[in-house]
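**Student:** got a sequence here, can you build the structure:
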Amino acid sequence: MKKVAVVVCPNIRNFGSVLQSYATQKAVTKLGYDNEYIKYTKTKKTAYKYLIQLLIPSIMAERWSFVKRKFFQRKNSEFISRRNKVFDAFVDRYMTASPKIVGYDALKKAGRNYSMAVLGSDQVWNPINSGSDFYTLNWLPKNTKRVAYAPSFGVSHVPFLLEKSYKDFLKKFDHISVREIRGQKIVKQLTGEKVPVVCDPTILFKAEDWDDILPEKNVTEGKYIFCYFLGNRREPRECVLKLAKKTGLPIVMMPFFGEICEYDNKLNAKFADDPDPSNFVSAIKNAEYVCTDSYHGTVFSILYHKKVMVFRRHSADSSKNTFSRLESLLSIAGMKDRIVNDVWEDRFITDSTDYAEVDKNIEKLRKYSWNYLSKSLKN
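**Tutor:** Alright, predicted model coming up:
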């Protein structure tokens, strides 16, 4: 019997991408399917697929951020290399990969080896990823079953120039679910179909399940504020400084090297050394407070019942605003009061979260999501 192809993004070395990739494969395995994630590397031969992006300002703005990130990584190549190695070691330890596939032609050939494909979560349907033609599953044979489990668009709408290509590949899927309400609206607009909203694969598993991957030692000892920001805005950092001053707690950070923020140096924080995804989960579990603009930073804060403060990665009027997925998650959990609108309020210290009620909300979504995934794979 042919294997199931799990299409995820563990090669994108950030905590959320790797952890959701791991959780997706773990879920498919738990349901009894022999599977492997597709270990694919694209080549310059398919660069022409990206040409249409030159006409889309929002994507080109993201591309410019990518170029700046590359310059930073070259300047800090030794550190980035160490960091990449610990991420790759985590993936090699906890995930099962296909043989390495290089180039789109080889990908199409390898696609014949699978009876079904499960597309995982994260922002795999973000327009910036459209040029690779990987997360569309267009490389699979026509009769191969396609299941989309909790993908995110990461944007409020698909650019007009990409609408047709999105409609074409979405219609090939046998089952589609999405991670947030905004994604549900996008699929409805493009296909006319109402699809279910399910939980991110990381939420399929409870805190005690995640304890299985925790390292022997946490990144630091004692009480602390854990800080993880994807964005480079100053306002969230200023709120963190006020929290530290009012609580007297030190700050521990795991910087994200996508959008560099010089203001981080003013936080007098301890920077975790070469953390892998298991260290990220551990740092959240053992923190007194978590301050983040990260979707998965928020997910694990909820799973581990943390005092969390959730910030916007971009300003509300930014064309790059991706906050809808966090609003959706916090709304479902019943925790929208943990959103910080760049203004410090003492309630973030004094108010507590009713996690008994939050757990009920999350468990309801979790059961629904497991049921959806199980039925989609069977039918």
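**Student:** C-alpha from now on. contacts and neighbour counts both.
**Tutor:** Will do.
**Student:** now the strands: where do they sit in the chain?
**Tutor:** Taking DSSP state E as the criterion, the chain carries its strands at 3-7, 35-37, 40-41, 101-102, 114-119, 145-148, 175-176, 225-228, 251-253, 270-271, 289-292, 307-310.
**Student:** which of these sits most buried?
**Tutor:** Of these, the one with the most neighbours on average (mean count of other CA atoms under 10 Å) is strand 289-292, at a mean of 26.
**Student:** give me the contacts around it.
**Tutor:** 224-230, 240, 284, 298, 301, 306-311 (CA atoms under 8 Å, 6 or more residues apart in numbering).
**Student:** here is a second sequence; please produce its structure as well for comparison:
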Amino acid sequence: MKNFGSVLQVYALCEAIKRLGYHSEVVWQSGNMSKNQDIRPVKVIRTLLRLCSHPLLLWSTVKAIIEAKSQVIDELKEKKFNDFVDANFVQSFYDPEEITKMAATDKFYKFVCGSDQIWSSTTLYPDPMMYLRFAPKGKRVAYAPSLGRNYIPNYNKKILKKYISDVPCLSVREDEGRRLIKELTGRDALVVADPTLLLSSRDWDSLKIEIETPGNYVLCYFLDTPSDDVKTNICKYASLSGRDIVVLGKLNNLNYPQNKIHFPVAGPGEFLHLISNASMVITDSYHGMLFAINYRKKFWSVERAYSQYDQSSRQLTVLSRLDLKERYLCKISGKDE
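**Tutor:** This is a model prediction of the structure:
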């Protein structure tokens, strides 16, 4: 799946490292069998073995696969993402044996993992790559990875304890992650800013790609389909404020004049343009919220409570530190901005 926040946080982390005086590049393990999802043979095999020993996890895994396959991949959107990555990233691909040998040489001073949900606590496959297991221990740095959940299941505690304990330079991006790591390993992880906040809005402006938009609009960016109540209140707000609605992500069947609803095809550059020109941003996306803050936009961060996991800590960590917790809503009330 093409995700704006995932791509832009990688860019931001690479750019921040460059500004410290280092060359940076994105290192990948080769052998992926899919263009749009991480399907490496070793990952598939180990996931199947884990399912055999934990059959109760089978149904949730099947649901996740069905959900992934149901996503329609827009070819134009895919091209926009690929063009952005090609223009702004230096990438290298290594096979599993080669990457270990390369990491032991002087080619790279440090390896940094972060800052998306690469340490998801409920995954069936804690990916050694995401914990930098291929690199010598002294070269491992974790900058703002997320565990993505508010608990660690028993089936992952042993391996996550080992993997996290073996990262000497440790930080996370939310308070909940710090608590979980403390309980699991006894270590105090530093809570740091998401990489996207290490760059200013002026920095991001240089990457914007213009796209046709209405003059006055509410940008709605949802990663999960919102409830009917949320949809109703979005329409109510847009109507009271006299604005069009621009939609990114999973938001449809809005009871609003169709000529005032827009569904642009956007890559990361277009996403930045849409955020920076919006009159209001309403989103359940963590990075959608962060870019609204960075561009000093009026926004509502809507609770992403559409799955079985509580994922609110990452939003609330940022909002509490910026004294903006009133912008976090379980429901949109339709009140004035």
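**Student:** ok so, going back, reformat the strands of the first structure as a markdown table; add distance to K364 of the first structure.
**Tutor:** A markdown table is the format used below for the strands of the first structure (distance: least, CA to CA, whole Å):
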| stretch | distance to K364 of the first structure |
| --- | --- |
| strand 3-7 | 25 |
| strand 35-37 | 27 |
| strand 40-41 | 35 |
| strand 101-102 | 39 |
| strand 114-119 | 23 |
| strand 145-148 | 20 |
| strand 175-176 | 20 |
| strand 225-228 | 28 |
| strand 251-253 | 33 |
| strand 270-271 | 37 |
| strand 289-292 | 25 |
| strand 307-310 | 22 |
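**Student:** so which of the ones you listed is nearest K194 of the first structure?
**Tutor:** Comparing the strands of the first structure against K194 of the first structure with CA to CA, the closest turns out to be strand 175-176 (9.4 Å).
**Student:** matching residues in the first structure for the longest helix belonging to the second structure?
**Tutor:** Secondary structure of the second structure per DSSP state H: the longest helix is helix 4-19. Helix 4-19 of the second structure corresponds to residues 15-30 in the first structure, going by TM-score structural alignment.
**Student:** residues in contact with the matching stretch?
**Tutor:** With contacts defined as CA under 8 Å, 6+ apart, stretch 15-30 of the first structure is touched by 6, 8-12, 35-37, 91, 94-95, 120-122, 200-202, 204-205, 276-277, 280, 295-297.
**Student:** can you turn the buried part of the residues you listed into a ChimeraX selection?
**Tutor:** To isolate the buried subset of the contacts of stretch 15-30 of the first structure in ChimeraX, counting by 16 or more other CA atoms under 10 Å, use the following:
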select :6,8,9,10,11,35,36,37,91,95,120,121,122,200,201,202,204,205,276,277,280,295,296,297
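**Student:** out of the contacts of stretch 15-30 of the first structure, which are inside helices?
**Tutor:** Per DSSP H, those map to helices at 91, 94, 277, 280, 295-297.
**Student:** for the residues you listed, work out which two are farthest apart.
**Tutor:** Y94 and Y295 (21.8 Å).
**Student:** can you tell me how far K137 of the second structure is from Y131 of the second structure?
**Tutor:** In this view, K137 of the second structure and Y131 of the second structure are 10 Å apart by CA to CA, to the nearest Å.
**Student:** in the stretch 101-250 of the second structure, which spans are helices?
**Tutor:** When assigned using DSSP state H, counting those that start in this stretch, the helices of the stretch 101-250 of the second structure occupy the ranges 154-165, 175-185, 201-205, 228-241.
**Student:** could you dump those into a markdown table with mean neighbour count and distance to A144 of the second structure added?
**Tutor:** Output for these, formatted as a markdown table (neighbours: other CA atoms under 10 Å; distance: least, CA to CA, whole Å):
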| stretch | mean neighbour count | distance to A144 of the second structure |
| --- | --- | --- |
| helix 154-165 | 15 | 13 |
| helix 175-185 | 19 | 10 |
| helix 201-205 | 14 | 20 |
| helix 228-241 | 16 | 30 |
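**Student:** now those helices as JSON lines including distance to K77 of the second structure?
**Tutor:** Shown next, in JSON lines, are those (distance: least, CA to CA, whole Å):
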{"stretch": "helix 154-165", "distance to K77 of the second structure": "35"}
{"stretch": "helix 175-185", "distance to K77 of the second structure": "32"}
{"stretch": "helix 201-205", "distance to K77 of the second structure": "20"}
{"stretch": "helix 228-241", "distance to K77 of the second structure": "25"}
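**Student:** quick one: closest of the ones you listed to H54 of the second structure.
**Tutor:** Between those, helix 154-165 lies closest to H54 of the second structure; by CA to CA that is 8.3 Å.
**Student:** Provide the aligned range in the first structure for the closest one.
**Tutor:** Using TM-score structural alignment, helix 154-165 of the second structure lines up with residues 160-171 of the first structure.
**Student:** contact partners of that stretch?
**Tutor:** Applying CA under 8 Å, 6+ apart, the external contacts of stretch 160-171 of the first structure come out as 52, 56, 127, 136-138, 190-191.
**Student:** what about A272 of the first structure, how many residues close to it?
**Tutor:** 17 (other CA atoms under 10 Å).
**Student:** how about it, what's its partner in the second structure?
**Tutor:** Here A272 of the first structure is matched to P264 in the second structure, going by TM-score structural alignment.
**Student:** next one: V118 of the first structure
**Tutor:** That one, V118 of the first structure, aligns with V112 by TM-score structural alignment.
**Student:** quick one, what contacts its match?
**Tutor:** 132, 140-143.
**Student:** can you do 10 Å?
**Tutor:** By CA atoms under 10 Å, 6 or more residues apart in numbering, the residues touching V112 of the second structure are 13-14, 17, 24, 26-27, 130-132, 139-145, 169.
**Student:** separation between it and W204 of the second structure?
**Tutor:** V112 of the second structure is 22 Å from W204 of the second structure, by CA to CA.
**Student:** what's the local residue count around L230 of the first structure?
**Tutor:** Neighbours around L230 of the first structure, by other CA under 10 Å: 22.
**Student:** now do the same for I225 of the first structure: its match in the second structure.
**Tutor:** Match for I225 of the first structure (TM-score structural alignment): V218.
**Student:** for its match, give its distance to C235 of the second structure.
**Tutor:** When distance is defined by CA to CA, V218 of the second structure is 10 Å away from C235 of the second structure.
**Student:** what sits in contact with each of those two?
**Tutor:** 241, 243-245.
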